[in-house]
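Visitor: make a model of this:
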Amino acid sequence: MGFHTFDVDRADALEDPGRYRFCSREELLSLVDPAPTDVVADLGSGTGFYTDELAPFVETLYAVDVQTAMHDIYREQGLPEPVDLVTAEVADLPFADDTLDAAFSTMTYHEFATDESLAELARVVRPGGRVVTVDWSAEGDGVDGPPTDERYALGHAVSAFADAGFVTTHAVDRRETFVCVVRREA
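Guide: Prediction:
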């Protein structure tokens, strides 16, 4: 599968409240289940649309994106207090072992779904920590999001996370997306 990044010239689309029909603030909060002392990473944070939703509920929230231009846009909008911008690939995160209590990605798993990225998550997420993935499903009709041949099925995500040392605690296919929540084994 070809990996790509979201076109920064279309960054305004990342601020569209219509995105909540695929993952609402309440759903994301429920899935991540943050504690006030948690250190969390938003993988593929873009302009911070979902980062902003979790920021009030954690101690530190790393907005991870490979594009500095996305960080520039986010910075111009104003960063919430606990947010730190991190320019990095998921396969090469600048965090010490067991740093994160949780990580989440909303509609970006298809951009980083490699063995190297999931091994890196297993390194930086503490034992018992969780990773929440909401992404476009290969089983979807392709009306929204990337073409279906650039997406993964839920079963792929479950298997790939298991191979990296995670246990699935919640997995569901939906009309156009899937949700996969995993915990890192001890």
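Visitor: okay, CA-based contacts and neighbour counts for the rest of this
Guide: Fine.
Visitor: just the helices in this protein please.
Guide: Using DSSP state H, the helices of the chain run over 25-32, 51-54, 68-77, 109-112, 115-124, 154-163.
Visitor: name the helices or strands packed onto the fourth one?
Guide: Identification of packing neighbours for helix 109-112 by 3 or more CA pairs under 8 Å, 6 or more residues apart in numbering; DSSP states H and E yields strand 125-136.
Visitor: show me the contact partners of the strand it packs on.
Guide: With CA atoms under 8 Å, 6 or more residues apart in numbering as the test, strand 125-136 has contacts from 23, 31-32, 97-110, 145-146, 151-152, 176-186.
Visitor: to compare against the first, here's another:
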Amino acid sequence: MPTRSSSILRLAAAVSLLPAAGLHAQVQHQHHPPQSSGEYAKVLEDPSRDAWQKPHEVVMALELKATETVADIGAGSGYFSRRFANHAGKVYAVDIDKDLLALAGKNAPANLSTILAEPDDPKLPAGGIDTVFICDVLHHISDRAAYYGKLRSALKPGGRIVIVDFFKKELPVGPPPAMKLSDDEVKKEFAAAGFRLVRSLDILPHQYFLVFQAR
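Guide: Model (predicted):
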């Protein structure tokens, strides 16, 4: 059974993918999440998400190498992880929900492995990751400063952290602005954690796309 904290985080992430109508009512009921992992997976995998998430464009922008190891943090049912596995050498689908990870790993390519993480620890192998990818999840991590340190420890020399998250304004999809982190906030947090911004792309209608490397 998912823990109470993982259920709350799961619902918060699901809310971030739903249309804006009704968001506030859903958020008010986080302590009694109505969705099972299977129902949440349907939200994550809804074909209508592709229109604004543009997964193909995101994957192509990463320019993944066949020798690369990718960690998809908050992978859920594997929406991005499966796509990464077609281009990278090794992919870790990382999540705190074992039921979602079971879906991510079901019939997955041989180079995709799942990692059951903790809310405050991605449990990645030290010095083993080329690209850490975090999409629509960063604003749900509570102690991000400590979390960034753990991500840094997992990076290979020259490794990168890619952040895709919602602009901090009213949008037709995503959570209300109060739940979001602006791109400037993210840049400041990573700078304080010892990272530098090396790339910023404007390819998504509702989200920023930032790439960081350790200084």
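Visitor: quick one: closest of the helices of the first structure to V83 of the first structure.
Guide: V83 of the first structure lies closest to helix 51-54 among these, at 8.0 Å (CA to CA).
Visitor: so that closest one matches what in the second structure?
Guide: Helix 51-54 of the first structure corresponds to residues 81-84 of the second structure when matched by TM-score structural alignment.
Visitor: distance from the chain centre to that stretch, please.
Guide: With CA atoms, centre = their mean, to the nearest Å as the basis, stretch 81-84 of the second structure stands 12 Å off its chain's centre.
Visitor: check stretch 53-70 of the second structure too.
Guide: On CA atoms, centre = their mean, the centre of stretch 53-70 of the second structure falls 14 Å from that of its chain.
Visitor: kindly check the end-to-end length of that stretch for me.
Guide: 19 Å (CA to CA, to the nearest Å).
Visitor: what are the buried residues along that stretch?
Guide: Across stretch 53-70 of the second structure, burial judged by 16 or more other CA atoms under 10 Å covers 53, 55, 58, 64, 68-70.
Visitor: give the aligned equivalent of T177 of the first structure in the second structure.
Guide: T177 of the first structure maps onto Q207 in the second structure, by TM-score structural alignment.
Visitor: next, count neighbours for its match.
Guide: 23 (other CA atoms under 10 Å).
Visitor: ok, now P47 of the second structure?
Guide: Neighbour number of P47 of the second structure under other CA under 10 Å is 9.
Visitor: related to what we said a few turns ago, just the ones of the contacts of strand 125-136 of the first structure in strands?
Guide: Mapping those onto strands (DSSP state E) picks out 100-106, 177-184.
Visitor: sorry, back to before: does the match of T177 of the first structure touch F167 like I think?
Guide: Yes. Contact status for Q207 of the second structure versus F167: in contact at 5.3 Å, counting by CA atoms under 8 Å.
Visitor: picking that back up, spatially nearest residue to the match of T177 of the first structure (excluding sequence neighbours)?
Guide: Leaving aside its chain neighbours, Q207 of the second structure sits nearest to F166 (4.2 Å; criterion: CA to CA, 6 or more residues apart in numbering).
Visitor: give me the number of residues near the one you found?
Guide: Neighbour number of F166 of the second structure under other CA under 10 Å is 30.
Visitor: tell me the spacing between it and R144 of the second structure.
Guide: 17 Å.
Visitor: before we move on, what about D184 of the second structure?
Guide: Taking CA to CA, one finds D184 of the second structure at 15 Å from R144 of the second structure.
Visitor: neighbour-wise, which of these two wins?
Guide: Higher neighbour count among D184 of the second structure and R144: R144, with 17 against 9, using other CA under 10 Å.
Visitor: show me what E63 of the second structure aligns to in the first structure.
Guide: Under TM-score structural alignment, E63 of the second structure pairs with D33 in the first structure.
Visitor: oh sorry, the question was meant for S48 of the second structure
Guide: By TM-score structural alignment, S48 of the second structure lines up with G18.
Visitor: just send the buried residues of stretch 53-70 of the second structure back as JSON lines, with distance to K150 of the second structure too.
Guide: As requested, those are exported to JSON lines (distance: CA to CA, whole Å):
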{"residue": "Q53", "distance to K150 of the second structure": "27"}
{"residue": "P55", "distance to K150 of the second structure": "26"}
{"residue": "V58", "distance to K150 of the second structure": "24"}
{"residue": "L64", "distance to K150 of the second structure": "22"}
{"residue": "E68", "distance to K150 of the second structure": "19"}
{"residue": "T69", "distance to K150 of the second structure": "17"}
{"residue": "V70", "distance to K150 of the second structure": "15"}
